[in-house]
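>>> Give me the fold of what follows.
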Amino acid sequence: MHVIGPCPGLLLPLGSIFLKYNQLNVRTYVKADAGSGIVLFDTQVDRILPALGARLFGMPYRLVQGHDFNVLGNYVALNTQGIKGEIEKADPFTPQEGSLESFLTDRFWVYARSPVGAVYGVRIKHAPWRLRWWMFL
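Next up, the predicted model:
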């Protein structure tokens, strides 16, 4: 997934320049006092600045070169971490509230443990996702 940020709102214009990166993550969904959210087990990114910044706050980000997603007409060529193939693109859609797609992509909190051991949460804010179903060929 292509990501910009995270960064404080005032720095967002700079974030779109310096904090744009590709990301692949493994997560679980949790409920906590602040609200529904995610805990990241592993997050692979293709740029050093997001990897270092997130690690300072105890997030499991690591730099991995080779995330490669190329749009080829109606297909996306995927070559990342040993996963190779073509994915057929479908028309984008906005998930219906209460659907599985909505549950998996809604804006949540992300919870983590800081390097000093304190558990904290950060609210994830972004425009609603425009999704596509992709089928590995």
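
>>> switch to C-alpha atoms for all contacts and neighbour counts from now on
Noted.

>>> What's the first helix or strand after the longest helix seen in the chain?
Scanning the chain for the helix with the most residues, using DSSP state H, yields helix 48-56. Moving toward the C-terminus from helix 48-56, the next helix or strand (DSSP states H and E) is strand 61-63.

>>> Give the next helix or strand downstream of that next one.
Following strand 61-63 in sequence, per DSSP H and E, is strand 68-72.

>>> helices or strands next to the longest helix of the chain in the packing?
Counting contacts by 3 or more CA pairs under 8 Å, 6 or more residues apart in numbering; DSSP states H and E, helix 48-56 is packed against strand 61-63.

>>> before we move on, the earlier item: buried stuff in the longest helix of the chain?
50-51 (16 or more other CA atoms under 10 Å).

>>> Alongside the first, I'd like the structure of this one:
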Amino acid sequence: MNKPWIMTQAWRDVVFLHWPISVQSLKPFIPQELQIDLFEGQAWIGIVPFVADWTRPRFLFPVPFTRKYYELNVRTYVRHKGRPGVFFFSLDANSLLAVKAASIGGFLPYRHAQMKWIKHKDRRLFISEYENGDSSENFRLGFTPTAGTLKASNHELWLTERYYLWTKPKDVLWRVDIEHTPWQLQNVHIEIMENSLARYLTEDLSTQPLKHFSAYKRVRFFPPIAEKQQTDRF
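Modelled structure (predicted):
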């Protein structure tokens, strides 16, 4: 990266859950400058819960009340000017301070949710409850990672090795570059007990997803970059 990073964070107990989804379902929610990325002709949606830890700006100590919190994001995969990255539909977190900081000016679609993360021996239970007026989105996941790392397939690399994210608050498309070492993926046993996320996408997410786990990843974020206008789409 040409510019110095501005924030670092550790991601712990990351679970990747992925479902195939139609391009037509995604289209209305993706900025027109972005191209929906496909793997062998198929679009994908991801739900990713994890623990965010040791959050701190460059040269500063961890910020009180945001050092450690839980996060749950709903995302899909896009490209812009040849770069493959991520577009987020929502990012839920149980730290109100982190949500307010990350969503200033509508920069990222962070939402404050009630969350629990319970660990008993090797099994974890993750619970998220988001309410906004008459609407709610809930997610309950039990999972147990298995020992040993995987030799990632091309598809697994395509789903997880993403080093750019885009967001479009108001009328400007912004890119944020992310830096970390390659994921060390593991198999994971899961039980989805409740999932009412992203119902606006009108596709069934009750089927068994592709699932992966990673225990730890240290990441760095770089200053947002305003992208120039581009008319190519899909």
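
>>> TM-score of the superposed pair?
Comparing the two superposed chains by TM-score structural alignment, normalised by the length of the first structure, the resulting TM-score equals 0.77, with 133 aligned residues with a CA RMSD of 2.8 Å.

>>> before we move on, the earlier item: how far does the longest helix of the first structure sit from its chain's centre?
14 Å (CA atoms, centre = their mean, to the nearest Å).

>>> Report the aligned residue range of the second structure for it.
Mapping helix 48-56 of the first structure onto the second structure (TM-score structural alignment) gives residues 96-104.

>>> residue ranges of the strands in the first structure, please?
For the first structure, the strands defined by DSSP state E cover 2-4, 20-32, 35-45, 61-63, 68-72, 75-80, 83-88, 109-113, 119-123, 135-136.

>>> The longest one corresponds to what range in the second structure?
In other words, strand 20-32 of the first structure. The alignment of strand 20-32 of the first structure onto the second structure (TM-score structural alignment) covers residues 68-80.

>>> mind checking how far that stretch is from the chain centre?
Counting by CA atoms, centre = their mean, stretch 68-80 of the second structure comes out at 2 Å from the chain centroid.

>>> Run through who's touching that stretch.
Contact with stretch 68-80 of the second structure is made by 33-38, 43-55, 84-95, 115-117, 128, 159, 197-198, as judged by CA atoms under 8 Å, 6 or more residues apart in numbering.

>>> now the residue nearest the centre of the second structure, nearest residue through space, not along the chain?
Centroid-nearest residue in the second structure: Asn73, 4.1 Å away (criterion: CA atoms, centre = their mean). Once flanking residues are discounted, Asn73 of the second structure sits nearest to Leu91: 4.3 Å by CA to CA, 6 or more residues apart in numbering.

>>> Tell me who's in contact with the one you found.
71-74, 108-111.

>>> next one: Phe16 of the second structure
Shown in contact with Phe16 of the second structure (CA under 8 Å, 6+ apart): 46-49, 210-213.

>>> repeat that with 7 Å
46-48, 211-213 (CA atoms under 7 Å, 6 or more residues apart in numbering).

>>> likewise Leu150 of the second structure?
Counting by CA under 7 Å, 6+ apart, the residues that Leu150 of the second structure touches are 185-186.

>>> Ala112 of the first structure too?
By CA under 7 Å, 6+ apart, the residues touching Ala112 of the first structure are 39, 58-59, 119-121.
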